[in-house]
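# next input, structure requested:
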Amino acid sequence: MSRALALLLLLPLAGCGVAADVTGAVAGIAAGTATGNPAAGFAIAVGTRAGVQAGLNWAVRVRARGEQDAVAEAIGGLAPGEVRRWRIEHDIPIGNEEGEVRLVREMVTPLATCREALFSVSDGDWFVTTACRQDGRWKWAAAEPAVPRWGALQ
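As a prediction, this is how the structure comes out:
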């Protein structure tokens, strides 16, 4: 059990990439040791890993959606050709981003009002994206994974 505790204490050093694997392994070893049943330990390890990975995926999606919403809101407030700074401050202040956004064109149709813009992240490369007006707000519209209907597949 002391090995499992040592692995758990080292988990923050490993980073998010292996967090689900290490957590699943620790839970499986502990359960297998406590029950004396390797099959139960394996099942608990697989279930724990799946649960932790789903939680991490959800957290990444929420943070990405926050960044996309910040860029989209900045796009919504621009006039054609105007440049403005954008910034996102997450609740947990890791990975806060900022950059510039430049409105390229506006596309108004009977179905939607959308804007195409260039944006940068932390004064780096420039990317192109599209934001559309939805329910009185501007929302990221560039790629399918940003759409809620994909659910857990994002």
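
# rest of the way, CA atoms for contacts and neighbours
Noted.

# run through the helices of this structure in chain order.
In the chain, the helices defined using DSSP state H lie at 2-14, 19-35, 38-76.

# buried deepest among the ones you listed, which one?
helix 19-35 (a mean of 20; mean count of other CA atoms under 10 Å).

# mind checking how far that helix is from the chain centre?
26 Å (CA atoms, centre = their mean, to the nearest Å).

# wait, what's in contact with residue 46?
Listed by CA atoms under 8 Å, 6 or more residues apart in numbering, the contact partners of residue 46 are 24, 28.

# measure it to residue 19 for me?
As judged by CA to CA, to the nearest Å, residue 46 and residue 19 stand 13 Å apart.

# from memory residue 26 sits against residue 4, does it?
Yes - assessed by CA atoms under 8 Å, residue 26 is found in contact with residue 4 at 5.4 Å.

# one step back: distance to residue 131 added to the helices of the chain, as TSV?
Shown next, in TSV, are the helices of the chain (distance: least, CA to CA, whole Å):
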stretch	distance to residue 131
helix 2-14	36
helix 19-35	34
helix 38-76	5
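
# I'd like the structure of this one too, to check against the first:
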Amino acid sequence: MTDHNQAVWACAFHDLGDFLVTCSMDQTTKAFDMTTMRCRQTFRGHVDSVNFVTMQPFSNNVLTASGDKTVSMWDLRTGLCVQTFYGHNNACNHAVFNKKGDTIVSCDSDGIVKLWDVRVVSEYLQIDTGQHPANAACFDRSGKVLAIASGD
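Predicted structure coming up:
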């Protein structure tokens, strides 16, 4: 699978395992059919490196975090952008869903972490981790505890 023309930063499997999604410094995200090992979809729209990719649980939605300061949700089947989450002032390093798929946590290079309600496309909490980048975040199994990895 060599369809990207620059470094690949992250990858994730679809829940059923039939697709692998990848994201790259080349500003694209790609979905590969695991049966044929061919690229079936290319997601275009970010104007900077796509730094992280994951799948929404129990759906065909792909989530990307980009250096263009946005987090976007894409339809795996059509390749179209379903929603873009605006609000970061610096490059987004990471974005993931909670287990239910109704909340997103996103992190940026300025140390800002945001929680978003997917259903109404609204930010409902911002956490400032300090002077260092917020590199990653994850929810525990209950969805009530959030862990944040940062440079400090």
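
# give me the TM-score for these two chains.
TM-score of the superposed chains, computed with TM-score structural alignment, normalised by the length of the second structure, equals 0.27; 70 aligned residues with a CA RMSD of 4.9 Å.

# out of the helices of the first structure, nearest to residue 101 of the first structure?
Across the helices of the first structure, residue 101 of the first structure has its closest neighbour in helix 38-76 (6.7 Å, CA to CA).

# what angle sits between the longest strand that the first structure contains and helix 38-76?
Longest strand in the first structure by number of residues (criterion: DSSP state E): strand 97-108. When axes from the mean of the first three to the mean of the last three CA atoms, to 10 degrees is applied, the directions of strand 97-108 of the first structure and helix 38-76 differ by 60 degrees.

# quick one, strands of the second structure?
8-13, 19-24, 28-33, 38-44, 50-55, 61-66, 71-75, 81-85, 92-97, 103-108, 112-117, 122-128, 134-139, 146-150.

# rebuild these as CSV, extending it with mean neighbour count.
Putting those into CSV (neighbours: other CA atoms under 10 Å) gives the following:
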stretch, mean neighbour count
strand 8-13, 17
strand 19-24, 24
strand 28-33, 23
strand 38-44, 17
strand 50-55, 26
strand 61-66, 27
strand 71-75, 22
strand 81-85, 15
strand 92-97, 27
strand 103-108, 26
strand 112-117, 20
strand 122-128, 13
strand 134-139, 21
strand 146-150, 14
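
# from residue 87 of the first structure, how far out is residue 130 of the first structure?
From residue 130 of the first structure over to residue 87 of the first structure (counting by CA to CA), the distance is 17 Å.

# more neighbours: these two, which one.
residue 130 (23 against 16; other CA atoms under 10 Å).

# in this structure the more buried one contacts residue 116, no?
Yes - if you go by CA under 8 Å, residue 130 of the first structure and residue 116 touch, sitting 4.4 Å apart.

# tell me the contacts of residue 5 of the first structure?
Residue 5 of the first structure sits in contact with residue 26, where contact means CA under 8 Å, 6+ apart.

# quick one: it and residue 22 of the first structure, what's the gap?
Counting by CA to CA, the gap from residue 5 of the first structure to residue 22 of the first structure is 11 Å.

# overlap of the contact sets of these two?
Counting by CA under 8 Å, 6+ apart, nothing touches both residue 5 of the first structure and residue 22.

# thinking again about what came up before, does anything pack onto the longest strand of the first structure? Which helices or strands?
helix 38-76, strand 83-88, strand 113-120 (3 or more CA pairs under 8 Å, 6 or more residues apart in numbering; DSSP states H and E).

# I'd like the ones you listed laid out as TSV, including distance to residue 101 of the first structure.
Output for those, formatted as TSV (distance: least, CA to CA, whole Å):
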stretch	distance to residue 101 of the first structure
helix 38-76	7
strand 83-88	5
strand 113-120	4
